[in-house]
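Enquirer: Make a model of this:
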Amino acid sequence: MTHWRHSVAFRLFTLTFVVIMLFLSVLLAVLAGSFSSFYERRQIKDITQEMNLIRDRYVKAGASSLPVERFPPYFFQFENDYYAMISLVTLENGKITILRGKQDVTGDSLENELPPFFSPGPDEQSRKFMLALQEWQRDWHAVEQVMNQSKTLVYRSPGTGSLNSGSDQLIAVAPIETGGSTEGTMLFAISSLQPVIGAAKVIRDFSWYAFGVAFVLVPVLAFLYAGILTKPLRSLNELAGRLASLDFSTRIRWRRKDEIGELARTFDFLADNLQGALLELHEANDKLREDIEKEKALERMRRDFVAGVSHELKTPLSLIGGYAEGLKDNIGTGAKREKYVEVIMDETRRMSAIVGDMLDLSHLESGQYRLSRVPFDASELLKESAERADALGAEKNVRMELSLPVEGGGMVEVSADRFRIGQVLTNLVTNAVRHAPVGGRVTLTASRDGGEWHFSVHNEGDPIPEAELPRIWSQFYRVDKARARDSGGTGIGLAIVKQILDLHGSRYDVRNEQGGVTFAFTLPANGIGTLKSGN
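Expert: Purely as a prediction, here's the structure:
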């Protein structure tokens, strides 16, 4: 799992926190540092426009038609809007006449004949007004713009004295009539900047508080934002990890329509394809493994077959060769030579039987053999097999018992290949007689169970070791290798039985019971069941 400090969430959190805090810091710094100057510029622009409007209205209305003792209402509206004090100032013959009206006092006009500079009045606003008027008069450039150029002038007072008294106000002068730089009539006003100065101080103080609050809240919000934004990525990363470990069982199934949703659907599509490909690969591997095992089994069968054939043919060939050389060298006379000939003929017949069985088994195993199924009475084959067993067991005094059903007149009607079933019974009976002890008993039984006939061949004698039972159907396999030739047989009979019963779809087995060994198999009763027609 990725360490959080190296994760996308941490990087997104850090980037978000830094960007927001940087933006907020710049915003608060700009707001605190430029608020006053912005407000001042805005006030200068607005006051300039307003002073021109007031002057134009005052001139249009006609100054002579207005009562001296009272200013027009829009003068007082201007004062209220801009924290201002406005008066009519007349310069004539070196004298200054100030006309100041009040909204709540009638007849309060003041006409003074003063020297160029006079002492301020008793109240603070009047004192600031007089100081501003004196500052304007001292500034010859400002006087030149107003009196000679007839320009409305609004600027911030530079202040006087060591404390810059009056620097917290704007001076506004709008000419009405001018007659040179020393005579004329004008609107003169001062507008206090104290409210905005106080507001700027409050904004600066507030900025520190806002920055502190943001420093606490922004990390929390950035963490939540990063977590929400990277949660889908974590889910996709988990799915990718499952895919890397070949676990294709998980799907996201998101319905988002953004890029992450497209990526999730791509992952699901990839998981589906990989799961299908892996399943096909497993199936191919299983089939390949089965084919390899079959090939190994076939190879083992080939080796066993070659070894078995070599073993089975080696002895008769040796006997034939030995006795033939004896005949060639004229060893023995009369009955002895006849004995040699008889041995050669017996071994030849034995070799012929082995070859015949091998060809028969090869034919059955080829998959091309087709059964000739017909309904017939299997009791005839059972009786023939019993007679053959009596003949084979006569030397060992083996008793043969045949058990047929009483009902149905002893008939055993089946649907099968008569020739091949006869071969099965012959091989099983011959095998039973061969392994029965002297004076032993072989029992051949047929019984019906529903739609099937059950056949069994039991011989008394030594049981087959349980570990050897599954191999009893193999070619050339014998439980007792020591007495293989003495017991007779080719070693292929049970393998032929297995192939024939497999073609019939029969159920068969071999088991140890009742002091001996029992081979059993089933066949469908005539008209019931469907028989297997081959591989």
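
Enquirer: drop to CA atoms for contacts and neighbour counts, all remaining ones
Expert: Fine.

Enquirer: Show me what counts as buried in the helix or strand hosting residue 384.
Expert: Assessed by DSSP states H and E, residue 384 sits inside helix 379-392. For helix 379-392, the neighbour count (16 or more other CA atoms under 10 Å) marks 379, 381, 382, 385, 386, 388, 389, 390, 392 as buried.

Enquirer: So which elements touch it?
Expert: If you count contacts as 3 or more CA pairs under 8 Å, 6 or more residues apart in numbering; DSSP states H and E, helix 379-392 packs onto strand 399-403, helix 418-435.

Enquirer: what is the orientation angle of the shortest one with helix 379-392?
Expert: Meaning strand 399-403. Calculated by axes from the mean of the first three to the mean of the last three CA atoms, to 10 degrees, strand 399-403 forms an angle of 170 degrees with helix 379-392.

Enquirer: Residue most distant from the centroid, this protein?
Expert: residue 93 (97.1 Å; CA atoms, centre = their mean).

Enquirer: What residues sit buried inside stretch 313-329?
Expert: Within stretch 313-329, the residues scored as buried using 16+ other CA under 10 Å are 313, 316, 319, 320, 323, 324, 327.

Enquirer: Make a markdown table out of those residues and add distance to residue 465.
Expert: Converted to a markdown table, the buried residues of stretch 313-329 look like this (distance: CA to CA, whole Å):
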| residue | distance to residue 465 |
| --- | --- |
| 313 | 27 |
| 316 | 29 |
| 319 | 32 |
| 320 | 35 |
| 323 | 38 |
| 324 | 41 |
| 327 | 44 |
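
Enquirer: how much space is there between residue 444 and residue 427?
Expert: Distance of residue 444 to residue 427, given as CA to CA, to the nearest Å: 13 Å.

Enquirer: quick one more, to check against the first:
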Amino acid sequence: MIKRIKNSLTIKICTLIAVVLAVSSGITYAVIVGFLPTYYSKQLQKDIDSVSQEMIETIHSYETINEASYAIELFEAGSKVSVVILDEQGNRIWPAESTAVTEDVLDNGVVEQGYMGDMILTHENSAEQTTIVQEENAAYEEGVIGQADVVTEDVVQQADGIAEVGDNSAVKRYSVKVGGETYTMIVSGGMQPVNQALEILYQILPYILGIAIVVSILFALGASLYLTFPIVRLSQLAQNMAALDFDSSYQGKRTDEVGVLGESLNELSKNLSRALEELKSANEKLKSDIEMERKIEKKRIAFFSAVSHELKTPITILKGHLSGMLQGVGEYRDRNYYLQRSLETTEKMEDMVKELLTVSRIENNKFITQKTDIAEQLRLQIADMAELIENKKLELQVEIPEHLYADVNPVMMDKVFSNLLLNAIRYTPEEKGNHIRVLLKPGTDTETVYCQIENTGVFIPEEALVHLFEAFYRVEQSRNRQTGGSGLGLYIVKMILDQHGASYRMGNTCDGVCFSFSL
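Expert: Below you'll find the predicted structure:
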């Protein structure tokens, strides 16, 4: 239980508020009980002073105390106070020791009313009633006189005219003049109402404590739930965020510090989610880049391995020719013949080295494009290949517009056209009816260009089509040796077109092979 209280903010706040409310209720009860008599006594003195001032003005209008006795009785009955009047020697003048109802009052034919306690007397009262009234008045006077005698001794000693007798009354002393005589009027009020109230408070103390405890618990429970419920939700939200779950959010509408904290957590959750997504994206891109770099590295290794292999063959041939000629062995004695063959091998090696330099330049440099008339470029390249075409007795079909402009690198595009035309010429058999078809036209978009170069009389196996753009790949090694290709032509074309963002494809047609691209 103690561990649960320590781990629960709701229980802590509920317990704290309940204790505070219960203690506050007890303190309030103690303050009421402690200060009520004092407050009532002070208020009673103010009330006595207020009503006594009016009584003093009334008494001043009479010639004697006896004449004012009726007014004094009315004052006592209406104000719930007791009045004692003393002369200058301190002797009690009113109420008199004799009965308050005189024989003159009883004998008068006029009906007079005199208030003696709660009894009203008239001349119609019988002797029996008169006796009862006299006895009651005597008892009343005895009580008042006894109280007054006691009070007077205390009152006379007060310089300001105010004194308290025990805890049961409050008195006040006044100087009055009646008929030229000076009298002392002492007015006293009892504390009985407040004493009764205190007694009632003591009697209902258990009920007050029970109600205070129950109400304190209920209010504490409500307040703790109001205060801690959003905090519990925020705590759960923070735990979800710690677990990298950003789907939940604070939905409260409070504008206080708790609401501000909730909105801040929502904003933090969004920022963390966005940062995590960006981190994931960056991580995926990094993985992709690493994978791409690995592929490039593998291709580079494979490329250099192929380069080494391709260079190894002509170097071996050169070495054999030179060794045979130096030693004068057999057919190598015909030096002129083998020197010519060595020169041809060297030229092939030179062409390969140039192609390798081109590949390196394309890989390591972003070339600059400019608006170029590629129709004119293509015509010039065809003109350069005209002798080769004539030697192989091939038919040339050309469909090129007068001018066609595109944003390209002129040097690189010359390389593309040269390699594609040379490739088509080399691999077209010297047979009657074979031809080379060249098409250049605007694409479906005014900013694109479509080019197609087709040669007939030869087909490429379907399984070999996907490998045609790989470095040093040859469909038929023996045949390619006869053509004298380096194996890098289409590979270079692919790299240049990739740099231009062009799309391209190579495939078989009904009577040959066609390469097309658009940019």
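
Enquirer: Out of the buried residues of stretch 313-329 of structure 1, which comes closest to residue 277 of structure 1?
Expert: Set against residue 277 of structure 1, the nearest of the buried residues of stretch 313-329 of structure 1 by CA to CA is residue 313 (51.8 Å).

Enquirer: Now for the closest one: which residues touch it?
Expert: By CA atoms under 8 Å, 6 or more residues apart in numbering, residue 313 of structure 1 lies in contact with residue 351.

Enquirer: Tell me the counterpart of it in structure 2.
Expert: If you follow residue 313 of structure 1 across to structure 2 using TM-score structural alignment, you land on residue 311.

Enquirer: What segments of the stretch 251-400 of structure 2 are helices?
Expert: 257-327, 335-364, 374-384, 386-391 (DSSP state H, counting those that start in this stretch).

Enquirer: most tightly surrounded among these?
Expert: Counting by mean count of other CA atoms under 10 Å, helix 374-384 has the highest mean neighbour count of these, with a mean of 17.

Enquirer: hang on, the earlier thing: what residues does the helix holding residue 384 of structure 1 touch?
Expert: Applying CA under 8 Å, 6+ apart, the contact partners of helix 379-392 of structure 1 are 398-402, 404, 410-413, 422, 425-426, 429-430, 433, 444.

Enquirer: Show me which of these are buried.
Expert: Here, 16+ other CA under 10 Å leaves 398-402, 404, 411-413, 422, 425-426, 429-430, 433, 444 buried among the contacts of helix 379-392 of structure 1.

Enquirer: List just the nearest of those to residue 84 of structure 1.
Expert: Looking across these and measuring by CA to CA, the closest to residue 84 of structure 1 is residue 413, at 132.6 Å.

Enquirer: What separation do you get for the closest residue to that closest one other than its chain neighbours and residue 453 of structure 1?
Expert: Leaving out its chain neighbours, the residue that sits closest to residue 413 of structure 1 by CA to CA, 6 or more residues apart in numbering is residue 377, at 4.5 Å. As judged by CA to CA, residue 377 of structure 1 and residue 453 of structure 1 stand 12 Å apart.

Enquirer: what sits against residue 273 of structure 2?
Expert: residue 246.

Enquirer: any idea how far residue 249 of structure 2 is from it?
Expert: 12 Å.

Enquirer: And for residue 100 of structure 2?
Expert: To residue 249 of structure 2, residue 100 of structure 2 is 89 Å away according to CA to CA.

Enquirer: Equivalent analysis for residue 152 of structure 2, please.
Expert: 81 Å.

Enquirer: host element of residue 517 of structure 1?
Expert: strand 516-524.

Enquirer: Against which helices or strands is that strand packed?
Expert: Applying 3+ CA pairs under 8 Å, 6+ apart, one finds that strand 516-524 of structure 1 contacts strand 413-417, strand 452-460, strand 508-513.

Enquirer: mind putting those in a markdown table, distance to residue 221 of structure 1 included?
Expert: Converted to a markdown table, these look like this (distance: least, CA to CA, whole Å):
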| stretch | distance to residue 221 of structure 1 |
| --- | --- |
| strand 413-417 | 86 |
| strand 452-460 | 81 |
| strand 508-513 | 78 |
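
Enquirer: Quick one: closest of those to residue 471 of structure 1.
Expert: Residue 471 of structure 1 lies closest to strand 508-513 among these, at 10.6 Å (CA to CA).
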